[in-house]
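# got a structure for you, letters missing:
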């Protein structure tokens, strides 16, 4: 029974690791991996000495930090609200409405945002222009780029995140709530002393996983929402790698960045796991 899963990871996760050799080569499509010139750490020096690198790191870390801070709490809050709803038909409706956006692609989400915020024809932009006489162009405003990213990500992913916490809430022993009621605890006391501790381990686990991906920052969403006027605050490592590796065919530098991200992600996961255990959590392993 384990064989299909083991084969999947060997074929699609471990064998492709051989491609990391490209990060230490001046890769040539015609010569292939084994025929390309070995240049050592030259590609890494190219990345770290790039004038864009400090801005890329800053933007990536900030956007990822905002995602961790502002996206995890709505998941927990929605799960707690759904857990308190006693009308099952109403609870199912709320779950369906909040979970639905998760299945939309970011292209569709951007289309919806554009229909509201387009400078000339967007619903909100038109209303603002008609009432104030000023032109509203939030999609190209550097001050609004990151908030729009976070708000759309919350709208799209909160329902899915809440389901994970609802699954954790379902494992809490109901006898704990019954004992709390006997002791005179109200709903808020039950949430504070039973519900929140019951999902603490899941929250820590998801937090550790998010920390491990802190250098990702959501490439697909950022790439779709990105435009030339907001590069200063929105250009992240992955969008730079896409332009350098795919559009410019510089696969070696792109692979070097991927290798760098993997090492940093691994170190962050190990560190976060140790900190979690020091604070009394179970961690990942």
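The structure has been received and is ready for your questions. Everything numeric here is computed off the predicted structure, so don't read it as measured data. Residues are numbered from 1 along each chain as shown.

# Going by C-alpha atoms from here, please, whenever you check contacts or count neighbours.
Will do.

# where along the stretch 51-200 of the chain do the helices fall?
53-84, 88-99, 106-117, 123-132, 142-169, 174-182, 187-190, 196-212 (DSSP state H, counting those that start in this stretch).

# What are the buried residues along the longest one?
By that I understand helix 53-84. 53, 55-56, 58-68, 71-76, 78-80, 82 (16 or more other CA atoms under 10 Å).

# From the contact counts, what lies against it?
Counting contacts by 3 or more CA pairs under 8 Å, 6 or more residues apart in numbering; DSSP states H and E, helix 53-84 is packed against helix 88-99, helix 142-169, helix 231-234, helix 237-241.

# one more structure, for comparison:
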């Protein structure tokens, strides 16, 4: 457990001290301690920046699409594997759908562009001379659906692990009893499967809300310049470009702190709602 604990202590809990930069005119050469205090000036500058609100809107839109279209898919895939595929075939399918999770985003983005890019496979096979049947890469309107599609292909299989573990704990006798009472597949799912795995679903949904404003920094950074900042800027890339490239460390730290506060509020609220529903949630 020591390496895992060290990682969280150094890069998560220890890094919390860096939030003080949001209230300072931080200069790297002076350090955190010697940089002058500016109070809430960085937050005022942040909230007056139209680019930040555009990035926040893009972040929320991507988060909504990921929750609606990505979050249910691992459960559906787990149900499919659990109910239909058996034995060695199940293990083979699991290995195949898990594999993309271990591929870096650089490779994933390159694969998608080789298939649906302007000179990609689909346009080469079905497009005419100089025609682009699939106009995705560089099209700002296609940015958000493309991000969700890449996420689904890469991590949908990996997300089934916890759901499969939960499904294995459901008593098979309940399915048999429901079937004898005339319940079809849908009613067995609604009245047997879903109540049995509801605590796991709620737990994962709460944890997902905690990451709702973190929509995939590396994935988006690799494609931001292709689609343009108006369509592809999110809070994390806003922080990166303003801090690392622009030198606005205090304003960027304020943006990151603002994101963390909103995420914490969402987790706290969702956990309270889970308690009112009779579930344990993330914490008591």
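Cool, got the structure. What you see is a predicted model; the values in this text were computed from it and never measured.

# quick one, which of the helices and strands packed on helix 53-84 of structure 1 is packed in tightest?
helix 237-241 (a mean of 21; mean count of other CA atoms under 10 Å).

# Excluding its own residues, what touches it? List them.
Helix 237-241 of structure 1 is touched from outside by 56-57, 60, 215-216, 219, 222-223, 253-254, 257, with contacts defined as CA atoms under 8 Å, 6 or more residues apart in numbering.

# cutoff 6 Å now
56, 219, 254 (CA atoms under 6 Å, 6 or more residues apart in numbering).

# What helix or strand is residue 218 of structure 2 located in?
helix 217-221 (DSSP states H and E).

# In the helix or strand following that helix, which residues are buried?
Note on helix 217-221 of structure 2: by DSSP H and E, the next helix or strand toward the C-terminus is helix 224-227. Neighbour counts over helix 224-227 of structure 2 (16+ other CA under 10 Å) mark 224, 227 as buried.

# how far does helix 224-227 of structure 2 sit from the chain's center?
Taking CA atoms, centre = their mean, to the nearest Å, one finds the center of helix 224-227 of structure 2 at 19 Å from the center of the full chain.

# quick one: it to structure 1 mean distance?
Compared with structure 1 after fitting, helix 224-227 of structure 2 deviates on average by 3.2 Å (mean CA distance after the TM-score superposition for structure 1).

# And the contacts of that helix?
Against helix 224-227 of structure 2 from outside (CA under 6 Å, 6+ apart): 138, 140, 232.

# mind checking what the second one lines up with in structure 1?
Same thing as residue 140 of structure 2. By TM-score structural alignment, residue 140 of structure 2 lines up with residue 142 in structure 1.

# before we move on, the earlier item: closest one to residue 29 of structure 1 among the helices of the stretch 51-200 of structure 1?
With CA to CA as the criterion, residue 29 of structure 1 lies closest to helix 53-84 of the helices of the stretch 51-200 of structure 1, at 26.0 Å.

# Please work out the angle formed by the directions of that closest one and helix 196-212.
160 degrees (axes from the mean of the first three to the mean of the last three CA atoms, to 10 degrees).

# how big's the offset between helix 53-84 of structure 1 and structure 2?
Helix 53-84 of structure 1 sits 0.7 Å off on average (mean CA distance after the TM-score superposition for structure 1).

# In structure 2, what stretch matches that helix?
Counting by TM-score structural alignment, helix 53-84 of structure 1 corresponds to 52-83 in structure 2.

# re the thing from before, residues touching the match of residue 140 of structure 2, list them.
residue 230.
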